[in-house]
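[1] sequence-free structure coming up:
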């Protein structure tokens, strides 16, 4: 448990694993121009790749809840890290069918690992869930920032396939170490006599429904922005390869900085206020990004958007698990499925809008609308929490 000296090494291992998950989770965006050229995809076809990955993530999220309940936390993580390694390695091969299967496989592995680790860290840190989950997602941000630079740099030195193998190898190591761990961990589902009708009653509360909608829109907005920004900057300045390869890193660096600052901000500001402030910053960043006609303002807007979105997801999950206590283990799987659905739908909509209007700028209005909807949803959530004054 949290006070157990044996829990510390596993927690450290999971944070290292989350760095690697951050690399894999954000890999598709930076390599999208390469994949689009290799498979001759238009924006609608490229958007379908995000849908394939996120569809896998939804399936994995659904399975994670079942597997946690049946086997505990560790077996889903072992399976997830193993599948992630294989899928990442296979993405380097040429055939389109194998590539799509690999992208779907990475999504499935992300669905198995991300909800499991988030729930486990939350259960280990009762009383400081928001700070602990922001710290965990800070580790994810380290991978998200380094991946868009690391993989292209390695690709230029040793080739694309070898670069992906370099990402896959440590995933195997993490999976093996998790498999060999014998640390006593919290039981995932403590209310064993709970029924599905009880879960339905919890879900039909205004707070749960609004939170579900917020998670869907938040992850969709985050995925659409981070996934398409490299392609957007590439078209804005085709001759500047450095700019379009760095742009995704700036977005994830904003998330990294925001999640690093969140535990300190929470000492002075309530969780709900911090999230609302972040949403306004994100919307401002998206406006700057869309209005910018040169690289500099676009990159500034990218960074601001990442900074603003940083505290939204981990803090929302922390508040959700705090609100529902042990019942949260029965509900968070659905939240992560909705997160996967948002990550599938929003980037796909960006691609459709871009192909329809003939401009990726038009497609990126989708995450701007998402940011505005998030503000409305969170304001409604705050009204369901009268005790947080």
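    Arrived safely, thanks for sending. Quick caveat: nothing in here was measured; it's all calculated off a predicted structure.
[2] C-alpha from now on. contacts and neighbour counts both.
    Noted.
[3] Just the helices from the stretch 101-250 of the chain, written as ranges.
    With DSSP state H, counting those that start in this stretch applied, the stretch 101-250 of the chain shows helices at 129-158, 160-180, 196-203, 206-236, 241-265, listed in chain order.
[4] Structure two is appended below for comparative analysis:
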């Protein structure tokens, strides 16, 4: 039952990834039709991000009160309704209003499913979960481009994705009783926490029981790791092509294809990581991923030929692949299972904050200093992520010795 139930969770994460890439694919034909300015897409993106951050912060409390199944069901209803509304929206004002439930629904689903998998499944399932998000994010532009090319309608693209989301809502409604049942089966049949980590076993001490989750030693450093992880992932995705064109004199078409290989490295890397976690624990994989990304950043920084620049982007993508799912899956083991629901929401909120704020901050810096600063910024973000993550490991070792 637990294995089949994973199919539903994977489907939910595909549906989470599809809307993330729809707006960018549709916007070139959307904004003239609704008479919105080109830069209005940034406003919509920020509203979605704000809703996602807000729902992530409160997701832990909601899950404790209503359970992961109900929160996921209601959140998918919100996203499906918002996407259907997008297909009928006559103006930017309506899109702005609909962006609120789209963000609120997405954040709660993300935090809820990550916590559920971290608490009840092994590490390789977390890697594959985020691989399926990549599949969804890849499907979004494909679906939208099909309806724009063959039906000359971005609205039909949104309505079709909304129908897929409503299909998931029906599946979630029918399987709602299974969430608690599967969780109980997993807890009765498994070790206390299935993290895939031999060095970060679940430590339930007085500190993790009695104080607010944010005050547990190591939590703040962990949050910084999430901030810089999503910051570097988004910064490379947003500004990588501009760097290739502006500083490396690569054609726009080639630059776009190289950035797609960067995302491909993340998606394929997570698929492979799922198998590797069967032999190597999360802590080692996270460190190896960070060192690989650091090596890729150094290649970008050094004055190598253009071919090496492509290798640098791919290495960063492959290096980033195991970090995010690995950090998420370690949450119950590092900070206590009783704290994981709230901490997962906090981590999601900080992660989305990093992806929302760090890329535009770099954009402001680049506007004053030049896009050539891109490798330096990427390398700095990767280093701060590595430093924060290793600080958590040091704190955990000290806690283990003290206990």
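    Okay, I see it. This one's a predicted model, so the numbers in the text were calculated from it and none came from an experiment.
[5] Just the TM-score for the two chains, thanks.
    Here the superposed chains carry a TM-score of 0.80, computed using TM-score structural alignment, normalised by the length of the first structure; 371 aligned residues with a C-alpha RMSD of 3.7 Å.
[6] The helices of the stretch 101-250 of the first structure into a markdown table, with extra columns for mean neighbour count and distance to residue 323 of the first structure?
    Formatted as a markdown table, the helices of the stretch 101-250 of the first structure follow (neighbours: other C-alpha atoms under 10 Å; distance: least, C-alpha to C-alpha, whole Å):
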| stretch | mean neighbour count | distance to residue 323 of the first structure |
| --- | --- | --- |
| helix 129-158 | 22 | 11 |
| helix 160-180 | 18 | 30 |
| helix 196-203 | 13 | 11 |
| helix 206-236 | 23 | 9 |
| helix 241-265 | 23 | 19 |
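[7] could I get those as a markdown table with distance to residue 18 of the first structure?
    Below are those laid out as a markdown table (distance: least, C-alpha to C-alpha, whole Å):
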| stretch | distance to residue 18 of the first structure |
| --- | --- |
| helix 129-158 | 5 |
| helix 160-180 | 10 |
| helix 196-203 | 29 |
| helix 206-236 | 17 |
| helix 241-265 | 13 |
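[8] Quick one: residues contacting the equivalent of residue 375 of the first structure over in the second structure.
    For residue 375 of the first structure, the aligned position in the second structure is residue 386, judged by TM-score structural alignment. Counting by C-alpha atoms under 8 Å, 6 or more residues apart in numbering, residue 386 of the second structure makes contact with 225, 287, 290.
[9] redo that, cut-off 10 Å
    By C-alpha atoms under 10 Å, 6 or more residues apart in numbering, the contact set of residue 386 of the second structure is 224-225, 228-229, 286-287, 289-291, 293-294, 380.
[10] Nearest to residue 157 of the second structure, out of those residues: which one, please.
    Nearest to residue 157 of the second structure among those is residue 229, at 31.2 Å by C-alpha to C-alpha.
[11] Just give me the match in the first structure for the closest one.
    In the first structure, the residue paired with residue 229 of the second structure according to TM-score structural alignment is residue 218.
[12] Residue 9 of the second structure too?
    Aligned by TM-score structural alignment, residue 9 of the second structure pairs with residue 14 of the first structure.
[13] what's the spacing between its match and residue 74 of the first structure?
    11 Å (C-alpha to C-alpha, to the nearest Å).
[14] go on, residue 222 of the first structure?
    Distance, residue 222 of the first structure to residue 74 of the first structure, by C-alpha to C-alpha: 28 Å.
[15] circling back to that earlier point, between residue 14 and residue 74 of the first structure, what contacts are shared?
    Common neighbours of residue 14 of the first structure and residue 74 (criterion: C-alpha under 10 Å, 6+ apart): 113, 117, 120, 178.
[16] Just the buried ones from these?
    With neighbours counted by 16 or more other C-alpha atoms under 10 Å, these contain buried members at 113, 117, 120, 178.
[17] ok, now which ones touch the first one?
    Contact partners of residue 113 of the first structure, counting by C-alpha under 10 Å, 6+ apart, are 14, 17-18, 21, 57, 60-61, 64, 73-74, 76-81, 84.
[18] What residue in the second structure is paired with it?
    The alignment partner of residue 113 of the first structure in the second structure, by TM-score structural alignment, is residue 109.
[19] same question, the last one
    Aligned by TM-score structural alignment, residue 178 of the first structure pairs with residue 172 of the second structure.
[20] Need the nearest residue in space to its match, chain neighbours excluded.
    residue 73 (5.9 Å; C-alpha to C-alpha, 6 or more residues apart in numbering).
[21] And that neighbour, what's its match in the first structure?
    Residue 73 of the second structure maps onto residue 78 in the first structure when the alignment is built from TM-score structural alignment.
[22] how near is that match to residue 68 of the first structure?
    Distance, residue 78 of the first structure to residue 68 of the first structure, by C-alpha to C-alpha: 12 Å.
[23] just to revisit the earlier point, any idea how far the match of residue 73 of the second structure is from residue 185 of the first structure?
    Computed as C-alpha to C-alpha, the residue 78 of the first structure to residue 185 of the first structure distance reads 15 Å.
[24] ok, these two, which is more surrounded?
    Legend: neighbour count by other C-alpha atoms under 10 Å for residue 78 of the first structure and residue 185, higher for residue 78 (23 against 18).
[25] and the helix or strand harbouring that one, how far from the second structure on average?
    Per DSSP states H and E: residue 78 of the first structure is located in helix 74-90. Following the fit onto the second structure, the mean deviation recorded for helix 74-90 of the first structure is 2.3 Å by mean C-alpha distance after the TM-score superposition for the first structure.
[26] quick one: buried residues of that helix?
    Judged by neighbour count using 16+ other C-alpha under 10 Å, the buried positions of helix 74-90 of the first structure are 74-78, 80-90.
[27] Ok, stretch 39-54 of the first structure next?
    Judged by neighbour count (16+ other C-alpha under 10 Å), stretch 39-54 of the first structure contains these buried residues: 41, 43-54.
[28] what does stretch 305-325 of the second structure give?
    Within stretch 305-325 of the second structure, the residues scored as buried using 16+ other C-alpha under 10 Å are 309-325.
[29] same thing with stretch 118-128 of the first structure?
    Applying a neighbour-count criterion of 16+ other C-alpha under 10 Å, one finds 118-125 buried in stretch 118-128 of the first structure.
[30] can you redo the residues you listed as a markdown table with distance to residue 131 of the first structure?
    Below are those laid out as a markdown table (distance: C-alpha to C-alpha, whole Å):
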| residue | distance to residue 131 of the first structure |
| --- | --- |
| 118 | 12 |
| 119 | 14 |
| 120 | 14 |
| 121 | 11 |
| 122 | 10 |
| 123 | 13 |
| 124 | 12 |
| 125 | 9 |
